[in-house]
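>>> Next come a sequence and a model predicted from it.
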Amino acid sequence: MKQRFRLGVDAGGTFTDFVLAEKDGPLRLFKSPSTPDDGTRAIAAGLQQMAEALDMSASQIVQNCDLCINGTTVALNALIELKGVKVGLLCTAGHEDSIEIRLGHKEEGYRYDASYPPAPQLVPRQLRRAVRGRVLSDGSVHEPLNEDDILAAIEVFRAEQVQSVAISFVWSVRNQAHERRARELVEQHLPGVFVCCGSEVYPQVREYTRTSTTVVNAYLSPVMGRYVQRIDQFFAEHGARAPVRYYQSNGGLALGTVMRERAVNAINSGPASAPQAGLYIAKPFGIDNVITVDMGGTSFDITLAKGGQTQLNRNFDFLRHRIGVPMIHVETLGAGGGSIAHINTFGMLEVGPHSAGATPGPACYGKGGEQATVTDGNLALGYLRPNAVLGGTIRLDQDKARSAIAANVAEPLGISVEKAAFGINTLVNMNMANGIRRISIEQGYDPRDFALICAGGATGMHITALAEELGVETVLVPKSASCLCAFGQVISDVKYNFLASAPMRLHREADLAELNRLFADMEQRGRQLLLDDGFDAADIRVHRSVEMRYMGQIHECTVDIAGGELGAASVDAILAAFHARHEALFTYSEPHNPVELVNLECTLTGLVDKPALPSLAQDADSIRDAHDGFRPMLFDDSGRWVETPVYRGEQLLAGSRIVGPAAIEEPTTTVVIRPGWQAELHTSGTYKLTRWAE
């Protein structure tokens, strides 16, 4: 850190989280209610809290920050709520309906459901305009571009008051000339309208994926652009010394100028920082395989990192829209503290995906909610302190929680409130465990080889039960768990992804000169961006990967490869890595079959200085002063309550060892340690939870 502070801002749907890291000082956490209509109001409220805590003005804090980093759900919420701008599409004649045909794809679980509705279309049929002109797969022009078609489409867009235009022509990745000319014409005749081209947004093979990604980018970029402009202006008015950085879905930072043009890169801006934070938290323990789980009020987000590398998704469906650009793989479930427990039409208990939200919220909030939720279940089981105050204003009412569980679950099933509460807890745990299996086992990873990282305010009450279900032996719970994504922002690097397409059979006699040229071009562009951004050459890292498949396959495997000039020996290493990855994913490989290279990716990273983790004083005897009595808790369906010791986390020092059953109450989260588990507080401010035997 070059200045006194570094500020991370994670703007969520309900709360905006702030982490203020001080050079050679403490890590401070703040929260303020989110203001979706104008994010600067929530940031101003958070800065005011910091000003009061530090006895400084908000401007002084901003001026003493080397980096101000913003993660936001603006793009995600606009896509969820379908509140982007009106988009027009210019596409190759005959391909007007490719984004609606969707390669004939129907989501898993609905393949044979004729009643399942079609995916929503971001561009209505009348705004998808055909353009004659054709480029072939080798880049040659088969038919000249028909500019009259483009001009006619522009008149339609003007009459329809289109605010954004997406351009995606067939094989534009092999020859961009037609797309560039179309862009010139749109910018000339529709000044002020946002324009983006598929060959720039997603320059890789797959026409449907490229068109869909470009349409999503066009749909969101004006919305993101307005948000970025307000945030940039806000920090500039407070005297920021450096431009604001924005968190990207690929797990890195970028300037606002980039985000205004590539809003598709900001869809998972919030949870994408979780694996970086998880790896940093795990580093003092020598752990580099982590699964980070974040349970909030509405959702449960899961991310995975293997060998210190985060897991990226490419060419996948997000909210039923195909996205091609790399994004941190985030598995999201409707399993949060506000998830509603109900009896379905078959007379069985279900939990989620619908949520009571913050208003009216769980029944125990006393704000008018009458439905039973996960939080009500945790309160009824004794995991939460009765009458505890959340957020300074909400007092938990155990009687209301029990009444809601009785009316909505226990009485319809003819069971006790205790059994119903335990059933709610068990079912949501199973849902979350299945989500973790989808991001691990179904991707070729064994969760037993990973540590679970606890994030979010609600996860601590479920984390040891999840670990038991998955066979995980180590759990890490940082004191900063409730703001872990904001923490992940302040320790993240600046990152740019570059994509290219190079379809060819890969063997020793392949056109390696073309591959070397493409990689060199991507690396040169990335290095220049980072050098212009103030990074030294020594702080720039390059990572390469390729998408490959056996001839005849329709899906590719992503394989990491070494840098440097590619030669015959490099080809052998790449092929060996592909066969190994294919076997890890699908349990078999075919070394005797020819392999096809499809797409290339190059990631350039500018390393930033990382703030240090806390350094707690050592005193194993602090457990005596931290002990805060006992509370009855229920850990199984036997109905046997266990008098469980409770500890105040703020008074625990490093070396404290707590044997379960127990509960540790931190200011923003509660950690429930089930029987058979123990927790030890590390000097870095993280609880390490492991199994123990009597």
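Everything's here; your move.
>>> all contacts plus neighbour counts: C-alpha atoms, from now on.
Will do.
>>> in the stretch 451-600 of the chain, which spans are strands?
Assigned by DSSP state E, counting those that start in this stretch, the strands in the stretch 451-600 of the chain fall at 451-455, 474-478, 494-505, 540-550, 557-561, 595-606.
>>> Can you tell me the closest non-neighbouring residue to residue 537?
The spatially closest residue to residue 537, leaving aside those adjacent along the chain, is residue 531, at 7.1 Å (C-alpha to C-alpha, 6 or more residues apart in numbering).
>>> one step back: now the strands of the stretch 451-600 of the chain as a markdown table including mean neighbour count and distance to residue 411?
Listed next are those as a markdown table, based on neighbours: other C-alpha atoms under 10 Å; distance: least, C-alpha to C-alpha, whole Å:
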| stretch | mean neighbour count | distance to residue 411 |
| --- | --- | --- |
| strand 451-455 | 29 | 34 |
| strand 474-478 | 24 | 36 |
| strand 494-505 | 20 | 54 |
| strand 540-550 | 19 | 55 |
| strand 557-561 | 18 | 51 |
| strand 595-606 | 22 | 56 |
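>>> still on that earlier bit, so the residue nearest to residue 537 versus residue 538, what's the distance?
10 Å (C-alpha to C-alpha, to the nearest Å).
>>> more neighbours, these two?
Neighbours per residue, other C-alpha atoms under 10 Å: of residue 531 and residue 538, the larger number sits with residue 531, 15 against 8.
>>> Go ahead and confirm residue 210 touches residue 202.
Yes: at 5.6 Å, residue 210 counts as touching residue 202 under the criterion of C-alpha atoms under 8 Å.
>>> anything in contact with each of the two?
Shared contacts of residue 210 and residue 202 (C-alpha atoms under 8 Å, 6 or more residues apart in numbering): residue 324.
>>> got another, please set it beside the one above:
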Amino acid sequence: MGLQINIDNGGTLTDICIMADDTVKKTKVLTTPYDLSKCFFEGLTKASGVLYGAPDVKRLLEEVDLIRYSTTQGTNAICERKGPRLGLILDGAAHDLPSRLAAHDADVFEALVGDRIVFLDAATVTGEAADVEVVKAINRLTAMGANRLVVSFDGADFRAVEDRFRLIALRKYPRHLLGAVPILYGSDITSDVDGERRTWTALINSFLHPSMEAFLYNAENRLRAYRTKNPLLIFRNDGDASRVAKTIAIKTYSSGPRGGMEGVKTFSRRYGFTDTVSIDVGGTTTDIGQYSNGTVAEVRRGHVEGISVSFPLCEVLSAGAGGSSIFKVVDGRVVIGPESVGAVPGPACFGRGGREATITDASLLCGLFDPTSYFGGGMGLDADRAAAAVTANVATPLGVGLDDALLRMEFAYEEKIAAELHRFTKISDETVMLAFGGAGPLNACGVAEKAGIRRVAIPQMAAVFSAYGIGSCDISQRYAVTLDDAAAVGATLDALKVKAARDMFAEGCTEGTYTLEARLVADFGDGRTETVMLGDQPELPPAFKGARSVELELKAVRSLREGAEKAAAFAPKSSATPHARRNVLIRDRGRIDVPVYRLADLAEGAFASGPAILEEDYFTCRVPQGWQFVISNAGDILLSRED
């Protein structure tokens, strides 16, 4: 393995994982949401310092073989409803479509589209009055405040109608004019015959596109200036990667969490876990997934905030609670999220102008963090600002003291994540909870207790686990075409292979360096689908002829994955030696001194019981009373409830 840099961009922190030969190193920088390219290059600069002993980004970019990038920006944008105002043009025969779209998630539909909807009859678009009516529709939506439009027609000929609309729009609003309005057509994204899925897919892609495009092309252009050997690779939510120009915005949605799930898969196989639920806690969200039966859950028609879309997605739930999520008191009860202070202004204790109360502030005040060593010693924390935020936003509205408010915040945080775990996953006596992300290990045992889980695993690379997980991805391109003619399987497949050859060449992959895999998927319209792999003689199976629709799917893959993961185990051998002691607020016991263990100082098999603190440069783990930890021969952590 040559030199690889994996970057996972979160709402608050950006994680960098450096893989060189058999060593793995890590670092972090604060996310700069106003300019993502800034934290991207700050991360590369800091990574060069970790690698060479002093910052030398020019040398790093000359020597690096691969740079992979994943992000939670799309997830956060949907969660926080931050993005452009969309206008929607629909088929006049589908007046009930808005209500059907809103039925998927009324809040998201209102935030993205609201009442910015215009209906046009397909016959009008293809008729003599088309020019006038198309212009009127576009002008009406822009006058209502839409700054991006989505066009989605229905019926068997929806592609032809959208193509006709496109010709008129380009003629009346040439793209070189400043007044041109970005328009996305549902048929550009997918040939899915389900109008609801196709429209939602186009809406979400259009919503995410501007911010992702601006950042990614800017980052790629800056990398070119350093003459990097290979283009920036974007890790997608299907588990593979491709260059910026060959990636669409919706494929970046939840790509960071999907990187974490790739890590969950590898970690579970390493230790022989058969049932693993994961919590990836960042600054804005907690991403929840599950590994069972040897793989992570993925569905052919994935879900974004519960909304069905046309592409395959790993089943990951993004709950609006993270290290920078805002606590408030509602009807005498402490609630958290989904609003977040992000990295700017950040939690109050960061001293960057934040005045809201977060779990980061509460953890500092509880004594879990050392203000001088937090974030690898690169960021001092201000306890006075944290106390002011918690007092003003939680303690005073509740009429309680500061310590009581801190315990209630902790309980509300753990209770919310535990409830989401039960809602989204299946928990059994064999379930192990894998906790990662910068804030994942912090309250992992508390979450596990409330969820009825007795074992918690924390990877040594927990703080950058999603960045670590994307290091095993391949380069791929995927295609799906709905067959209009059952006899055209061979010709359609040949056309897709030509397209795949061109796209993979653009990825730097010549013929013979990648593999092709084709299949037919029949949808019978009753929730039942059937799949058959295509061989040398592509033809439609007789059983597919009664299907509602048949899609031909092709995948081209250049494998980058390394060999099999080495097995590891947890076996207690000797008592761990504490590094220091810290005064910590403990429920029902008040503030007491507890031992602090540094992960870097602990040998294989070291173990100890709580209450205690286990910490590393970029994460802190509370070990409650009644729990014990042990270090594996790979440097990972297992916490278990003592009988």
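Good, I have the coordinates. What you are looking at is a predicted structure, and each value in this text was computed from that prediction instead of being measured.
>>> Give me the more crowded residue out of residue 210 and residue 202 of the first structure.
Taking other C-alpha under 10 Å, residue 210 of the first structure and residue 202 do not tie; residue 210 has more neighbours (30 against 26).
>>> Helix or strand for the more buried one, just tell me which one.
For residue 210 of the first structure, the host element (DSSP states H and E) is helix 207-237.
>>> okay, the next helix-or-strand element following that helix sits on what stretch of the second structure?
Following helix 207-237 of the first structure in sequence order, the next helix or strand is strand 245-247 (DSSP H and E). Mapped onto the second structure using TM-score structural alignment, strand 245-247 of the first structure covers residues 233-235.
>>> The matching stretch vs the first structure - mean distance after superposition?
Compared with the first structure after fitting, stretch 233-235 of the second structure has a mean deviation of 1.4 Å; criterion: mean C-alpha distance after the TM-score superposition for the first structure.
>>> isn't residue 22 of the first structure right next to residue 611, touching?
Yes: counting by C-alpha under 8 Å, residue 611 is a contact partner of residue 22 of the first structure at 7.4 Å.
>>> hang on, the earlier thing: tell me which of the strands of the stretch 451-600 of the first structure sits nearest to residue 316 of the first structure.
Closest approach to residue 316 of the first structure among the strands of the stretch 451-600 of the first structure (C-alpha to C-alpha): strand 557-561, 13.0 Å.
>>> mean per-residue distance, that closest one to the second structure?
Mean deviation for strand 557-561 of the first structure: 7.0 Å (mean C-alpha distance after the TM-score superposition for the first structure).
>>> and the end-to-end length of stretch 475-494 of the second structure?
Its first and final residues considered, stretch 475-494 of the second structure spans 21 Å by C-alpha to C-alpha.
>>> Ok, stretch 140-157 of the second structure next?
This stretch, stretch 140-157 of the second structure, spans 25 Å end to end (C-alpha to C-alpha).
>>> buried set for that stretch?
140, 141, 142, 146, 147, 148, 149, 150, 151, 152, 153, 154 (16 or more other C-alpha atoms under 10 Å).
>>> do stretch 185-193 of the first structure as well
Buried residues in stretch 185-193 of the first structure, counting neighbours by 16+ other C-alpha under 10 Å, are found at 186, 187, 190, 193.
>>> Now do the strands in the stretch 301-450 of the first structure.
Using DSSP E, counting those that start in this stretch, the strands of the stretch 301-450 of the first structure run over residues 309-310, 312-313, 316-318, 321-323, 327-328, 331-333, 339-343, 349-355, 389-390, 394-395.
>>> Among those strands, which comes closest to residue 52 of the first structure?
Of all the strands of the stretch 301-450 of the first structure, strand 389-390 sits nearest to residue 52 of the first structure, with 20.7 Å by C-alpha to C-alpha.
>>> mean shift between that closest one and the second structure?
For strand 389-390 of the first structure, the mean distance to aligned residues of the second structure following superposition is 3.7 Å (mean C-alpha distance after the TM-score superposition for the first structure).
>>> Let me see the residues that make contact with that strand.
Counting by C-alpha under 8 Å, 6+ apart, residues outside strand 389-390 of the first structure touching it are 395, 396.
>>> any idea how far it is from the chain center?
27 Å (C-alpha atoms, centre = their mean, to the nearest Å).
>>> mind listing what the residue nearest the centre of the second structure touches?
With distances taken as C-alpha atoms, centre = their mean, residue 254 lies nearest the centre of the second structure, 2.6 Å away. Neighbouring residues of residue 254 of the second structure by C-alpha under 8 Å, 6+ apart: 71, 72, 74, 75, 237, 316.
>>> ok, back up a step: give me the subset of the buried residues of stretch 140-157 of the second structure lying in helices.
Members of those lying in helices (criterion: DSSP state H): 140, 141, 142.
>>> From residue 87 of the second structure, how far off is the second one?
With distances defined as C-alpha to C-alpha, the gap from residue 141 of the second structure to residue 87 of the second structure amounts to 6 Å.
>>> overlap in contacts of the two?
Contact with both residue 141 of the second structure and residue 87 is made by residues 116, 117, 149, according to C-alpha under 8 Å, 6+ apart.
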